[in-house]
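S.K.: sequence-free structure coming up:
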């Protein structure tokens, strides 16, 4: 039976595919204050601006390609029972070939009902228009968890982490909660590999192997260690 390998990925892995993260620019995301485009209050105040912001992000995601780090994680499925938990709203893991991906913060290539986040739909292309309605007759928005909203997949992700035999953290600063707390559910005896140019602090009880490199370069080292 294959060992269960749980991988937690953050913005650092997608940055090498050209997708930017607001945490690299002092709270600005593509020139926008995150609270002007990533909160329920912003949506109520100026839905057209928020809709356009995510349309542009979606266009970038669709133009981006999985990088070698994404592909390496997909390749690990040949030797491990790989479960990916990601903070990222892009679909690069899936396009690289990973088959078990849990999106904590939603998926930008899907839309959701303005009043029922459980109603989600695929988006044809990059543009979601004002006037596009869900089956309940209300406006569709990006299927993204905003600041101040609950993270519906957090309990499932915690359960996945609790049974990890090997845990890998790639490209996350562990700065956004509740996602950052998932590492605390990993069994203390399970080896934990951290790949990032700046290694975040984790509790001393974990067996931490630090790979202080970018996602692409660090995954090459990890493949040598695991296979």
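M.R.: Happy to help now that I have it. Keep in mind it's a predicted model, so treat the numbers as computed, not measured. Numbers count the residues shown, from 1 in each chain.
S.K.: contacts, neighbours, all on C-alpha from now
M.R.: Fine.
S.K.: tell me the SS of the residue lying closest to residue 122 once chain neighbours are set aside?
M.R.: Once flanking residues are discounted, residue 122 sits nearest to residue 110: 4.4 Å by C-alpha to C-alpha, 6 or more residues apart in numbering. What DSSP: H, G, I helix; E, B strand; the rest coil gives for residue 110 is strand.
S.K.: how many other residues sit next to residue 110?
M.R.: Neighbours of residue 110 under the rule other C-alpha atoms under 10 Å: 20.
S.K.: likewise residue 138?
M.R.: 15.
S.K.: and the residue nearest to it when sequence neighbours are not counted, what is it in contact with?
M.R.: Closest residue to residue 138 apart from its sequence neighbours, by C-alpha to C-alpha, 6+ apart: residue 114 at 6.2 Å. Each residue near residue 114 by C-alpha atoms under 8 Å, 6 or more residues apart in numbering is listed here: 134, 138-141.
S.K.: what's the spacing between residue 21 and residue 27?
M.R.: 9 Å (C-alpha to C-alpha, to the nearest Å).
S.K.: give me the more crowded residue out of the two.
M.R.: Shown here are residue 21 and residue 27; by other C-alpha under 10 Å, residue 21 has more neighbours (18 against 14).
S.K.: just checking, that one touches residue 29?
M.R.: Yes. Counting by C-alpha atoms under 8 Å, residue 29 is a contact partner of residue 21 at 6.3 Å.
S.K.: now do the top helix by length along the chain: everything it contacts.
M.R.: Of all the segments of type helix in the chain, defined by DSSP state H, the longest one is helix 47-63. By C-alpha under 8 Å, 6+ apart, the residues outside helix 47-63 that reach it are 19, 36-38, 42-43, 90-91, 108-109, 126-130, 141-142.
S.K.: here's the one I want to compare it with:
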């Protein structure tokens, strides 16, 4: 039976493919204050801005490709039972070939009803005013905005608790509840932490291997270390 590798990924792995993050030094996301484009209040205040912002992100996504980090994680499915829990809203893990991907913060290529959380559609083009659900309610980006519940969290906790290995790749471990997943791992399992600027993880009970590299290089190092456990 294959060992279970659970991987929490953040913006750092997608940044190598050319997708900018909102945690750059200026605090902006593609020139926008995140409170204007990633909160329910921003949506109510200026929905046209929010629609245009995500339409532009959807177009940008078509212009980038998965990088080596994504590809190696997909290849690891040959040796491990791999589950990706990602904070990213892009589809680069899926395009690289990963088959078990859970999106904590929603998906850029989906939309949902303003009023019905379960009315979700695949969506690859622009989303406009007048695009509605079956009850004529406006559709919105299928993104978990700041201040909203994280529907996938329970499943993420369940996956994390059953891991034989846990990896954190390209995330600042500052955004909760995602950052708290590491505390739900079994006490004895190895944890790999890949980030060019790793922070200190307080109160960690597990054996930790820090790999201070960008995702693409760090994942390759992790793969070699994981093979020593097989």
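M.R.: Perfect, thanks for sending it. Keep in mind that this is a model prediction, so the values were computed, not measured.
S.K.: so what number do they get for TM-score?
M.R.: The TM-score (TM-score structural alignment, normalised by the length of the first structure) is 0.97; 226 aligned residues with a C-alpha RMSD of 0.9 Å.
S.K.: which residues of the first structure fall in helices?
M.R.: 11-15, 34-37, 40-45, 47-63, 68-75, 92-96, 154-162, 215-226.
S.K.: wait, which of the ones you listed is closest to residue 194 of the first structure?
M.R.: helix 215-226 (8.9 Å; C-alpha to C-alpha).
S.K.: mean deviation of that closest one from the second structure?
M.R.: Superposed on the second structure, helix 215-226 of the first structure shows a mean distance of 1.1 Å to its aligned residues (mean C-alpha distance after the TM-score superposition for the first structure).
S.K.: just how off-centre is that helix within its chain?
M.R.: The chain centre lies 19 Å from the centre of helix 215-226 of the first structure; the measure is C-alpha atoms, centre = their mean, to the nearest Å.
S.K.: check stretch 51-62 of the first structure too.
M.R.: 16 Å.
S.K.: got it, and stretch 166-183 of the first structure?
M.R.: Taking C-alpha atoms, centre = their mean, the mean C-alpha location of stretch 166-183 of the first structure is offset from the chain mean by 10 Å.
S.K.: then stretch 213-227 of the second structure?
M.R.: 18 Å.
S.K.: what does stretch 163-176 of the second structure give?
M.R.: On C-alpha atoms, centre = their mean, the centre of stretch 163-176 of the second structure falls 10 Å from the chain's centre.
S.K.: also stretch 76-95 of the first structure?
M.R.: In terms of C-alpha atoms, centre = their mean, the centre of stretch 76-95 of the first structure is set 10 Å apart from its chain centre.
S.K.: ok, stretch 144-152 of the first structure next?
M.R.: Distance of stretch 144-152 of the first structure from the chain centroid (C-alpha atoms, centre = their mean) equals 13 Å.
S.K.: tell me the buried residues in it?
M.R.: 144-147, 151 (16 or more other C-alpha atoms under 10 Å).
S.K.: can I get the residues you listed in a markdown table with distance to residue 66 of the first structure?
M.R.: What follows is these, written out as a markdown table (distance: C-alpha to C-alpha, whole Å):
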| residue | distance to residue 66 of the first structure |
| --- | --- |
| 144 | 20 |
| 145 | 22 |
| 146 | 24 |
| 147 | 26 |
| 151 | 25 |
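S.K.: mind checking which of those are in strands?
M.R.: Those of these mapping onto strands are residue 144, per DSSP state E.
S.K.: for the buried residues of stretch 144-152 of the first structure, which one is nearest residue 191 of the first structure?
M.R.: For those, the minimum distance to residue 191 of the first structure (C-alpha to C-alpha) is 26.6 Å, reached by residue 151.
S.K.: right, and that closest one touches residue 143 too?
M.R.: No. Using C-alpha under 8 Å, residue 151 of the first structure is not in contact with residue 143, being 11.9 Å away.
S.K.: before we move on, back to that, filter the contacts of helix 47-63 of the first structure to the buried ones?
M.R.: Of the members of the contacts of helix 47-63 of the first structure, the ones counted as buried by neighbours, 16+ other C-alpha under 10 Å, are 19, 36-38, 42-43, 90-91, 108-109, 126-128, 141-142.
S.K.: shouldn't residue 193 of the second structure be in contact with residue 168?
M.R.: Yes. Taking contacts as C-alpha under 8 Å, residue 193 of the second structure lies within contact range of residue 168: 4.8 Å.
S.K.: residue 68 of the second structure and residue 74 of the second structure: what is the separation?
M.R.: Taking C-alpha to C-alpha, one finds residue 68 of the second structure at 10 Å from residue 74 of the second structure.
S.K.: so between the two, which is more surrounded?
M.R.: Applying other C-alpha under 10 Å to residue 68 of the second structure and residue 74 shows that residue 74 carries more neighbours, namely 21 against 18.
S.K.: ok, now which ones touch the closest residue to that one other than its chain neighbours?
M.R.: Nearest non-adjacent residue to residue 74 of the second structure, counting by C-alpha to C-alpha, 6+ apart: residue 98, 4.4 Å away. The contact partners of residue 98 of the second structure, by C-alpha under 8 Å, 6+ apart, come to 73-75, 77, 84.
S.K.: then residue 110 of the first structure?
M.R.: 120-123, 142-143.
S.K.: residue in the second structure paired with it?
M.R.: Using TM-score structural alignment, the equivalent of residue 110 of the first structure in the second structure is residue 110.
S.K.: got the buried residues for stretch 156-175 of the first structure?
M.R.: Here stretch 156-175 of the first structure shows 157-158, 160-174 as buried, counting by 16+ other C-alpha under 10 Å.
S.K.: give me the number of residues near residue 122 of the second structure?
M.R.: Count around residue 122 of the second structure with other C-alpha under 10 Å applied: 12.
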